[in-house]
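Asker: Okay, here's the prediction I keep looking at, along with the sequence it came from:
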Amino acid sequence: MTKINQIICVILLSLTFVSCNFTENIDVQADGSGNFSIEMDGAGLLAMAGDKLGNELGMKNNAKAIDSTFSFKEIFESKKDSIAKLSPEQQSAFKKLESFVMNIKMNPEAQQLLFSMNTPFKKVNDLGGLMESMAAMKDLNGKSNKTAEMFSGFGNDNSKLTFSYDGKQFTRKAIVSKEAMAKIAADSTGMAKMIFASSKYTLKYHFPKAVKSVSNPDALFSADRKTITVEYPFTEYTENPEKLNLNVVFE
């Protein structure tokens, strides 16, 4: 996965100077199953590092677009010997991430650069612990692992994120480690804070039923009230995950 690491390295360096937006999507079906994804919109990178990114992605001069997809299971298979040496807890975290698929789309003509990862789920409640499991990525190659760096803003020990859905209500709740959050607040020069200073984090959830009410007063509704959207500055969200706690009641 050396090529992927090179691509992510270029994206990380460029993110320091431009604003990128992150979206957490959940699409719930009538039976409670659905799809979870996190997307990074890096269109602003094209103006600054389009040629560099194109080269890293293997784009030729006459190419109009590129679409690259790979799975976490592929990454873990290539690192199976290293993973086998980790603790049972760490191995369990990797197992939970195996279903994720990563996709990179770049289209200069359309000014499009999307970096996404998604996974299906059988029950909304199964999504609990996914974000924390991403922190295990750092254990693959240590601090130099660029893939782990890319997910450092999502996977950490600062809070535990849980989800629940019973057809009548939906809940997103971050249980925060006060000690860890105090440490983050004191670190005003951290790399993650510098990279994501002007970025935004958005929740976009679609349900099979119309929404009656949402606990967050900043939530926006689609015309049919089946989709809600909440936007928040990324660094403020990482420093105070409880700001995006939600309780949704359906009609």
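Answerer: That came through fine. Numbers count the residues shown, from 1 in each chain.
Asker: okay, CA-based contacts and neighbour counts for the rest of this
Answerer: Fine.
Asker: Excluding chain neighbours, what is closest to Ser99?
Answerer: Nearest non-adjacent residue to Ser99, counting by CA to CA, 6 or more residues apart in numbering: Thr119, 5.7 Å away.
Asker: Pasting the second one now:
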Amino acid sequence: MKYISALLIIMLLTSCQVTETININPDGSGTIEVFQLRDENSYLQLGRPYSDSEKFKDTIFVFQDYITKYAVTFAKFNKSDQALFQEHANVKMHIKVDPVQMENFNVISSDFKKIEEIPNLYVSLSLANSLKENYPVSKESFKIKYTFDGFTFKRNLLIVDQQKFDKDKKMLEERKKMYAKYKLAQSYTLKYHFPRAIKSVSNEKAIISSDKKTMTLKFQLSDCLQNPEITNLEVVLEQKDLQ
């Protein structure tokens, strides 16, 4: 089976809503969750009824479960790929497909002690499939790095394989023309909760909650896929909580 990158999977769905949520505690620990939802009304609008392959599924697992279950396959991968699998060992995944209730979503999440330790959750499902099916691991064209020193939070997305990125971008442009006449539900939302009040956000379109501790920033998904660096962000917190 031909490998399809996590980023390309999102693109091919054409009607996906992605929400990246981060909660940071006072000690710098926290949680991250990437929720990918296929909007079923948009999907059916494209004339794509459910196929026999889309049977009911509701699966929850931790990546380490796959490393243990497919230990023989794991041993066949090179040291670099094995190390990549181990980076995702604590990542939790929830995959649900319900044709009757018209639900189709993936939830990928992880706890962290330091935000710099977060692996690229956008490739976790693809890596799990590679391990399960013994597919070659295909590296992504991008990586996301997070940093937080207690007062300044940064999200930096870097293109690490320009050739692959350009290829994916060209395919996206072709699909964008193909579905231009449809009104599809496509969104990419960043929702971050901080332990102190927010002083400033580098993107002026960000919405800050009334208690100033939560920031929400919404993009058009296709814009992010074509120019993912627009999601780069810096959030500066107040030195002291507002009274």
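Answerer: Nice, thanks for sending it over. What you see is a predicted model, and the numbers here were worked out from it, not measured in a lab.
Asker: is it true that Ile208 of the second structure touches Thr216?
Answerer: Yes - using CA atoms under 8 Å, Ile208 of the second structure makes contact with Thr216 at a distance of 6.5 Å.
Asker: what residue of the first structure takes the place of Asp211 of the second structure?
Answerer: Under the alignment (TM-score structural alignment), Asp211 of the second structure pairs with Asp224 of the first structure.
Asker: Report the secondary structure state of its match.
Answerer: The three-state assignment at Asp224 of the first structure reads coil, by DSSP: H, G, I helix; E, B strand; the rest coil.
Asker: What's the local residue count around it?
Answerer: As a burial measure, Asp224 of the first structure scores 9 neighbours (other CA atoms under 10 Å).
Asker: Then Glu140 of the second structure?
Answerer: By other CA under 10 Å, 18 other residues sit near Glu140 of the second structure.
Asker: Which residue in the first structure aligns with it?
Answerer: Correspondence of Glu140 of the second structure to the first structure, assessed by TM-score structural alignment: Asp157.
Asker: Next, the contact list for its match, please.
Answerer: Contacts for Asp157 of the first structure (CA atoms under 8 Å, 6 or more residues apart in numbering) come out as Glu132, Ala135, Ser177, Ala180.
Asker: Would you check which pair of these lies furthest apart?
Answerer: Taking CA to CA, the two most distant members of the contacts of Asp157 of the first structure are Ala135 and Ser177; they sit 15.2 Å apart.
Asker: When these two are compared, which one has more neighbours?
Answerer: Ala135 (21 against 12).
Asker: what about that one, which SS state?
Answerer: On the three-state scheme (three-state DSSP), Ala135 of the first structure is labelled helix.
Asker: separation between it and Lys96 of the first structure?
Answerer: 12 Å (CA to CA, to the nearest Å).
Asker: Same question for Glu132 of the first structure.
Answerer: With distances taken as CA to CA, Glu132 of the first structure is found 10 Å from Lys96 of the first structure.
Asker: Likewise for Phe72 of the first structure?
Answerer: Phe72 of the first structure sits at a distance of 10 Å from Lys96 of the first structure (criterion: CA to CA).
Asker: if I look at the aligned residue in the second structure for Phe100 of the first structure, how far off is Ala71 of the second structure?
Answerer: Matched by TM-score structural alignment, Phe100 of the first structure corresponds to Val91 in the second structure. With the distance defined as CA to CA, Val91 of the second structure ends up 17 Å from Ala71 of the second structure.
Asker: buried set for the lengthiest helix in the second structure?
Answerer: Counting by DSSP state H, the longest helix found in the second structure is helix 162-178. Using 16 or more other CA atoms under 10 Å as the test for burial, helix 162-178 of the second structure gives Phe165, Asp168, Lys169, Leu172.
Asker: next helix or strand past it?
Answerer: Sequence-wise, the next helix or strand downstream of helix 162-178 of the second structure (DSSP states H and E) is strand 187-193.
Asker: circling back to that earlier point, which of Val91 and Ala71 of the second structure has more neighbours?
Answerer: Val91 (24 against 13).
Asker: Can you give me every residue that contacts that one?
Answerer: Applying CA under 8 Å, 6+ apart to Val91 of the second structure gives the contacts Val62, Phe63, Gln64, Ile108, Ser109, Ser110, Asp111, Leu121, Ser124.
Asker: Cross-check the contact I'm expecting between Asn156 of the second structure and Tyr146.
Answerer: Yes - counting by CA under 8 Å, Asn156 of the second structure touches Tyr146, with 6.4 Å between them.
Asker: who touches both of these two?
Answerer: By CA under 8 Å, 6+ apart, no residue touches both Asn156 of the second structure and Tyr146.
Asker: Now which residue in the first structure aligns to Lys167 of the second structure?
Answerer: Counting by TM-score structural alignment, the partner of Lys167 of the second structure is Lys183.
Asker: Enumerate every residue touching that match.
Answerer: Lys183 of the first structure touches nothing, counting by CA under 8 Å, 6+ apart.
Asker: Distance-wise, check it relative to Met191 of the first structure.
Answerer: Relative to Met191 of the first structure, Lys183 of the first structure is positioned 14 Å away (CA to CA).
Asker: what about the helices in the second structure?
Answerer: For the second structure, the helices defined by DSSP H occupy 6-13, 40-45, 63-69, 71-76, 79-87, 124-133, 162-178, 221-226.
Asker: possible to save the ones you listed as TSV with distance to Phe56 of the second structure?
Answerer: Below are those laid out as TSV (distance: least, CA to CA, whole Å):
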stretch	distance to Phe56 of the second structure
helix 6-13	18
helix 40-45	15
helix 63-69	21
helix 71-76	27
helix 79-87	27
helix 124-133	18
helix 162-178	28
helix 221-226	27
